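Q: The following block contains a protein sequence and its predicted model.
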Amino acid sequence: MTNIAALRKSYERAELNEDASHADPLKQFEQWLKEAIAADVPEPNAMTVATVASNLRPSTRVVLIKGYDERGITWFTNYDSRKGQELAGNPFAALQFHWVELERVVRIEGVVEKVSAEESDAYFHSRPLDSRIGAWASPQSQVISGRGVLVANAARYGAQFLLNPPRPPHWGGYRLKPDNWQFWQGRKSRLHDRLRYSLQNLSETNEQLWTRERLAP
């Protein structure tokens, strides 16, 4: 049996300090994402999405980020999936990016809402044809008798829609609006760098301000 407790790695690639980091967490995220892409990190756009069901049991899955701006982080999926059902009951979620080769982690928390139908339509019609058919063919998170169900569904919807499948009513985008970011950079001796950005609401001016703090690793 492999002794996984004995696995060790020393993190020594980079550092993260308050002076060199951006005051705006979105700019810090953009910098790190661009660096992950430039470094040819495998699937730098892959992120874990964590949701919580009504019975308070959490669940996670990996999805692909499809956009980010001052409004938040966007991805697309089946609204009838487990994550869709859990977000319908509890709109709070957490995201995590792990760029192993760069020894970096980004954690993001906030509230999630659906994007507009127009935004979902635009992205759906930009996808390859087989992906658009797949959105119709897969009853995501439901029990099926075998892979043949998916193949048969794909053939049926392909014949029905030909080259122009419409966006399914059960498929579209979500956007998480962050109120908490954490940036983690691995360091030697397990004394990692960890910066947290928290969104503060200033009641007097109705402004929002990000505060940056260092956390013990």
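A: Yep, that arrived.
Q: going forward, measure contacts between C-alpha atoms and count neighbours the same way
A: Noted.
Q: so which helix or strand takes in the residue sitting nearest the centre point of the chain?
A: Central residue check for the chain by C-alpha atoms, centre = their mean: the C-alpha nearest the mean position is that of M47, 4.1 Å away. With elements taken from DSSP states H and E, the one containing M47 is strand 46-52.
Q: State whether V52 and S59 are indeed in contact, as I suppose.
A: Yes - using C-alpha atoms under 8 Å as the test, V52 is close enough to S59 to be in contact (6.3 Å).
Q: and stretch 207-217, how far from the chain's centre?
A: Taking C-alpha atoms, centre = their mean, to the nearest Å, one finds stretch 207-217 lying 21 Å from the centre of the chain it belongs to.
Q: Residues in contact with that stretch: which ones?
A: Stretch 207-217 is contacted from outside by 18, 23-25, 190-202, using C-alpha atoms under 8 Å, 6 or more residues apart in numbering.
Q: Any buried residues in it, and which?
A: Within stretch 207-217, the residues scored as buried using 16 or more other C-alpha atoms under 10 Å are W210, R212.
Q: Check it against this one:
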Amino acid sequence: MSETTNIALPSMRVSYEQGSLTEGDLAASWHEQLQLWLDQAAGAGLPEPNAMVLATSDTEGRPSSRTVLAKGLDARGLVFFTNYTSSKSHDLMATRYASATFPWFAMQRQAHVRGTVEKVGAEETARYWESRPRGSQIGAWASPQSRVVTGRSTLESALNKIERQFADSDRVPVPPHWGGWRIRPEEVEFWQGRRDRMHDRLRFRLGRDGWDLQRVAP
């Protein structure tokens, strides 16, 4: 029997000392600030700086989370693309609410977005679809996302079938079951780690008269 080493979870800790975040540091709007931090994460060479943990729940309140890639950002909200038959899309169609977290661990930062969701329009979806590599387009047609399959060979067979289907086509069309979701934020929080766990948490919150800026205790 091989020996194993238990990770001492209680003793694992990092002192966050890379920066601070004050009200004066923030951009004028949540989307400008989020774009700034995304740009800085990309400039720092972080892998997948646009990766975010998307959380949804079903109609019984049971949560699910997974990592997706943000592919659009403006004053309207934050966009990602997926299969509309996936588990997350079923949740979103049922509850119309989601949250997303950007975990930039190397920069000791996080950003949290929470709000209602809506489907992205066909024109915007088509523009993004055209930017995807052909292999990713084929994969979107072939994968019955979130469904149980009998094995890897089932997926490979489906992929080969779609490759043959579009072999003579220069363009692969957008599948009818695929498209974008936009999170329309009600709250966007920017989190910067600080010493002694006294972190900076600044939150844009949408109210009746527009966006308010709040400081939240760590």
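A: Yep, that arrived. Every value quoted in this text rests on a predicted model; they were computed, and no experiment measured them.
Q: before we move on, back to that, can you list the helices and strands that the strand holding M47 of structure 1 packs against?
A: Other elements packing on strand 46-52 of structure 1 under the criterion 3 or more C-alpha pairs under 8 Å, 6 or more residues apart in numbering; DSSP states H and E are strand 58-64, helix 82-89, strand 92-99.
Q: Apply 6 Å and report the result again.
A: strand 58-64, strand 92-99 (3 or more C-alpha pairs under 6 Å, 6 or more residues apart in numbering; DSSP states H and E).
Q: That one aligns to what range in structure 2?
A: Correspondence between strand 46-52 of structure 1 and structure 2 is established over residues 51-57, with TM-score structural alignment as the criterion.
Q: what about V52 and S59 of structure 1, which has more around it?
A: Comparing V52 of structure 1 with S59 by other C-alpha atoms under 10 Å, the one with more neighbours is V52, at 21 against 14.
Q: Tell me which residues touch the more buried one, please.
A: Shown in contact with V52 of structure 1 (C-alpha atoms under 6 Å, 6 or more residues apart in numbering): P58.
Q: thinking again about what came up before, quick check: angle from the strand holding M47 of structure 1 to helix 82-89?
A: 50 degrees (axes from the mean of the first three to the mean of the last three C-alpha atoms, to 10 degrees).
Q: Now do the aligned residue in structure 2 for Y123 of structure 1 against G139 of structure 2, distance only.
A: Following TM-score structural alignment, the counterpart assigned to Y123 of structure 1 within structure 2 is Y128. In this structure, Y128 of structure 2 lies at 15 Å from G139 of structure 2, with C-alpha to C-alpha, to the nearest Å as the measure.
Q: With E32 of structure 2 instead?
A: Between E32 of structure 2 and G139 of structure 2 the computed distance is 33 Å (C-alpha to C-alpha).
Q: tell me the helices in structure 2, going along the chain?
A: For structure 2, helices defined by DSSP state H occupy the ranges 30-43, 87-95, 122-131, 134-142, 152-165.
Q: Dump those to JSON lines, plus mean neighbour count.
A: As requested, the helices of structure 2 are exported to JSON lines (neighbours: other C-alpha atoms under 10 Å):
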{"stretch": "helix 30-43", "mean neighbour count": "17"}
{"stretch": "helix 87-95", "mean neighbour count": "18"}
{"stretch": "helix 122-131", "mean neighbour count": "14"}
{"stretch": "helix 134-142", "mean neighbour count": "17"}
{"stretch": "helix 152-165", "mean neighbour count": "14"}
